[in-house]
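K.L.:
got a predicted structure plus its sequence, pasted below:
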Amino acid sequence: MASDHAPERYIGLMSGTSTDGVDGVLADLAGDRIQVLASTGVALPESLRQELLALNAPGPDELARAARAANALADCYADVVRDLLAKAGLDATQIHAIGAHGQTVRHAPESGYTLQINAPARLAEHTRIAVVADFRSRDVAAGGQGAPLVPAFHAARFGQGQGRAILNLGGIANLTVLEDTVRGFDTGPANMLMDAWTRRHLGQPYDQDGAWAAQGRCHDSLLAALRAEPWFDLPPPKSTGRDLFSLSWLEARIDTLPAATRPHPVDVQATLLRLSVETIADAIRRHASATREVLACGGGARNPVFMGSLRQALPCDLTTTDACGVPAQDVEALAFAWLAQAHLQRRAACLPAVTGAGHATVAGCLYPA
């Protein structure tokens, strides 16, 4: 059906916890329309990826290193924007704004801060398009977690009050519960630990199709040690990231096992997959028991072993957002296009029922073209 609204074109950019690349979407968000016009994804240069990962922990000269990494990331973002414009046959003057999340390197809302590496002014200068960035800070200032950011978008695109939940399987798994009151929270690791373990032992960025995990066996004692992490039992609202679920966290728990019983690397991978599956299923049983259908998105939705294990574990149906017309890989980037529009329209997109903030807030800061 034709729309009476003039086009409102936005670009969303996302480089998530997995730190594997940048996803970009160009969409028309006029009226109640959410129409993807172009999408793309590029891998991060390995040197930048390693620096972003290193900046998750304290190190020498980290302020200068973070500034240089932010500039390099903004340059990658600009390349993605140019690719999107070329694919859509549009130019910069036809885009309202870019939503650019940046790369989270510290997330400590309990201490009153969250930090995303980004250089939005540089991105605006290179693209000549307004940029909305720093989406988490205002919510944290209002006493919230600053995360997850996307439940309001999920409600707008996938419906509300329908017994449906959206499960993002990125580095961290997060769940949006689309009841009459929209709720959302992180459930724990999705791909992040599995990716890191694969890189360490196979020299590959991720476990393609879950093939390595499928060769191993879950190590029950290790799984019990991982499941004993107190964070899993915290009630929502809650969020997490590399600050907690790092390789050092994993290794510390492996080290608690008797040396003779420690698992082979392939069995650790199988156990990490099981950890993700069980903590997601437990979160749905505990906090989303009315859910009848889960729509998965993010990189993990393309992992058949992960998805097959989830189907067996979940108490409800599981499919992907592709079934609703949005490719699973595009959902998060599309959300940041929508968040950029929400900022310009002064619509509150950080919801207290999701983040625990004292009140709803408009997310982001504007860097004009």
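P.N.:
It's in.
K.L.:
use CA for all of it now, contacts and neighbours both
P.N.:
Fine.
K.L.:
gap between A283 and A196?
P.N.:
With distances defined as Cα to Cα, to the nearest Å, the gap from A283 to A196 amounts to 24 Å.
K.L.:
do N71 as well
P.N.:
Applying Cα to Cα, one obtains 25 Å for the distance of N71 from A196.
K.L.:
below is structure B, check it against A:
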Amino acid sequence: MDSRARWYFGLMSGTSLDGIDGVLAEFSEGKCRVALHGSAPLAPDLRAELLALNTSGNDELHRAALAANALARGYAGLVHGLLAQAGLPPEAVHAIGAHGQTVRHRPQAFGGTGYTLQLNNPALLAECTGITVVADFRSRDVAAGGQGAPLVPAFHQGVFGQAGRTVAVLNLGGISNLSILRAGGGVLGFDCGPANALMDHWCERHTGRPYDAAGAWARSGRPIGALLHAMLAEPFLAAPPPKSTGRDLFNPRWLARQLDGTGSGDASPQDVQATLAEFTARSCAQELRRHAPECGLLIVCGGGALNQYLMERLQALLPGVGVEDSGCHGLPPLQVEAAAFAWLARQCMAGEAANLPSVTGARGARILGAIYPA
């Protein structure tokens, strides 16, 4: 592999907590080329702790610091594995973009600024790898009055935008977020609601499996009308952009309230799973119709793109729109977000802005990220 190329790592552990994805990428003439992709599972105890840290608990500052250390070491292990596979020394890599694990996201709250919190130890990651690390991508946008999320629409525009045609990109991670890439070059992006976070929770609770492979379990059930109606009445869905969300809102307690409020607590688990899948599909489809009725192509990425049942439901709800996974457009679904954070690291190292005020609501373009030199 060419050691003269300007390589970047992008690392991503998302809201779904299904593991760490990493890519080794280079950027030339505005294009992204992913040379290698790897993934690593989160250790069960670390996954459980990261999930628990989404809510207040005993001694959480100490626990969060230890979890951040463990996560950084997991990142470092994946980086070393990819370096060995590529045959590259650490000094051949310009920087690592490491997002960290979001455990709280409350922008524009508490006096108007709010905060967003990602567990990470980028200093430890730099020590473990010998590579410069760029982290803390969201907080500058939040400080500038923005949501700090989503940050990927600018990357989506460069990778998936098509001149003269409106294209939408739907990322189905733990949370769903939509990028609308206008024919004239404008970009709109926002979170739609939950994607895999609630489906994975329900599947693990009732089957012991971490996710519903291909959506087969959801396919075996039937959506519960009253429960679906109550879920779709969640005020976040009707709010105008800019907007972002996370486990602060869409968590097991939220789901329990929906079940209790509609008397669906005794429903079959597979029917609840079918309802959650339908909720995700409808919340995304209605946002696309609301904000880009002219759109004829929806490109889907993230782990949810591998959920065949969910993809079928999106297509059924969006007649006349081509629903395709991102692999059809040069970047497989599980590589897109990690590649976006490699790009964000590149932007920071180059001293170039990476947020889109039209997406986040920030007061202006900002350079995102904090640099931890090798």
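P.N.:
Arrived safely, thanks for sending. Because the structure is a prediction, the values reported are computed rather than measured.
K.L.:
now do the same for F153 of the first structure: its match in the second structure.
P.N.:
When the structures are aligned by TM-score structural alignment, the residue of the second structure matched to F153 of the first structure is F155.
K.L.:
how far apart are the helix or strand harbouring its match and its match in the first structure?
P.N.:
Using DSSP states H and E, F155 of the second structure sits in helix 153-160. Superposed on the first structure, helix 153-160 of the second structure shows a mean distance to its aligned partners of 0.9 Å (mean Cα distance after the TM-score superposition for the first structure).
K.L.:
quick one: the top helix by length along the first structure aligns where in the second structure?
P.N.:
In the first structure, assigned by DSSP state H, the helix with the most residues is helix 62-88. Helix 62-88 of the first structure falls opposite residues 60-86 of the second structure when the two are matched by TM-score structural alignment.
K.L.:
quick one, what contacts T319 of the first structure?
P.N.:
T319 of the first structure sits next to E293, V294, L295, A296 when contact means Cα atoms under 8 Å, 6 or more residues apart in numbering.
K.L.:
quick revisit: pull out the buried residues from the helix holding F155 of the second structure.
P.N.:
Neighbour-count burial for helix 153-160 of the second structure flags P153, A154, F155, H156, Q157, V159, F160 (criterion: 16 or more other Cα atoms under 10 Å).
K.L.:
cool, and stretch 178-190 of the first structure?
P.N.:
By neighbour count with 16+ other Cα under 10 Å, stretch 178-190 of the first structure contains the buried residues L178, E179, V182, R183, G184, F185, D186, T187, G188, P189, A190.
K.L.:
OK, contacts around the counterpart of the first one in the second structure?
P.N.:
Right, the one you point to is L178 of the first structure. Here L178 of the first structure is matched to L181 in the second structure, going by TM-score structural alignment. With contacts defined as Cα under 8 Å, 6+ apart, the neighbours of L181 of the second structure are Q157, G161, T166, V167, A168, V169, V187, L188.
K.L.:
ok, so of those residues, who is nearest S13 of the second structure?
P.N.:
V169 (19.6 Å; Cα to Cα).
K.L.:
count the neighbours of the closest one for me.
P.N.:
V169 of the second structure: 27 surrounding residues under other Cα atoms under 10 Å.
K.L.:
which secondary structure element contains it?
P.N.:
Secondary-structure element containing V169 of the second structure, defined by DSSP H and E: strand 167-172.
K.L.:
next structured bit after that strand?
P.N.:
Per DSSP H and E, strand 167-172 of the second structure leads on to strand 175-181 as the next helix or strand towards the C-terminus.
K.L.:
how about T280 of the second structure, what's its match in the first structure?
P.N.:
Alignment note (TM-score structural alignment): T280 of the second structure maps to S276 of the first structure.
K.L.:
sorry, that was for H201 of the second structure
P.N.:
H201 of the second structure maps onto A196 in the first structure, with residues paired by TM-score structural alignment.
K.L.:
and that match, how close does it get to T361 of the first structure?
P.N.:
If you measure A196 of the first structure against T361 of the first structure using Cα to Cα, the figure is 34 Å.
K.L.:
contacts only, for the match of H201 of the second structure.
P.N.:
Contacts of A196 of the first structure were listed using Cα under 8 Å, 6+ apart, and they are P205, Y206, L247.
K.L.:
equivalent analysis for E51 of the first structure, please.
P.N.:
For E51 of the first structure, the contacting residues are A69, by Cα under 8 Å, 6+ apart.
K.L.:
so it is in which element?
P.N.:
In this structure, E51 of the first structure is located in helix 46-54 according to DSSP H and E.
K.L.:
how far does that helix sit from the chain's center?
P.N.:
In terms of Cα atoms, centre = their mean, to the nearest Å, the centre of helix 46-54 of the first structure is found 18 Å from the chain centre.
K.L.:
quick check: angle from that helix to helix 62-88?
P.N.:
Taking axes from the mean of the first three to the mean of the last three Cα atoms, to 10 degrees, helix 46-54 of the first structure and helix 62-88 form an angle of 130 degrees between their directions.
K.L.:
helix 46-54 of the first structure vs the second structure, average distance?
P.N.:
With mean Cα distance after the TM-score superposition for the first structure, helix 46-54 of the first structure averages 0.2 Å from its match.
K.L.:
ok, now stretch 66-75 of the first structure?
P.N.:
Per the superposition on the second structure, stretch 66-75 of the first structure and its aligned residues are separated by 0.1 Å on average (mean Cα distance after the TM-score superposition for the first structure).
K.L.:
picking that back up, excluding chain neighbours, what is closest to the match of T280 of the second structure?
P.N.:
In space, and not counting its chain neighbours, S276 of the first structure is closest to A190: 5.3 Å by Cα to Cα, 6 or more residues apart in numbering.
K.L.:
how about P45 of the first structure, what's its partner in the second structure?
P.N.:
So P45 of the first structure corresponds to A43, using TM-score structural alignment.
K.L.:
for C128 of the second structure, see how far away its match is.
P.N.:
Distance check for A43 of the second structure against C128 of the second structure: by Cα to Cα, it reads 19 Å.
K.L.:
how about G221 of the second structure?
P.N.:
Relative to C128 of the second structure, G221 of the second structure is positioned 47 Å away (Cα to Cα).
K.L.:
do the same with T207 of the second structure
P.N.:
38 Å.
K.L.:
of those two, who's got more company?
P.N.:
Neighbour totals were compared for T207 of the second structure and C128, and C128 leads with 17 against 13 (other Cα under 10 Å).
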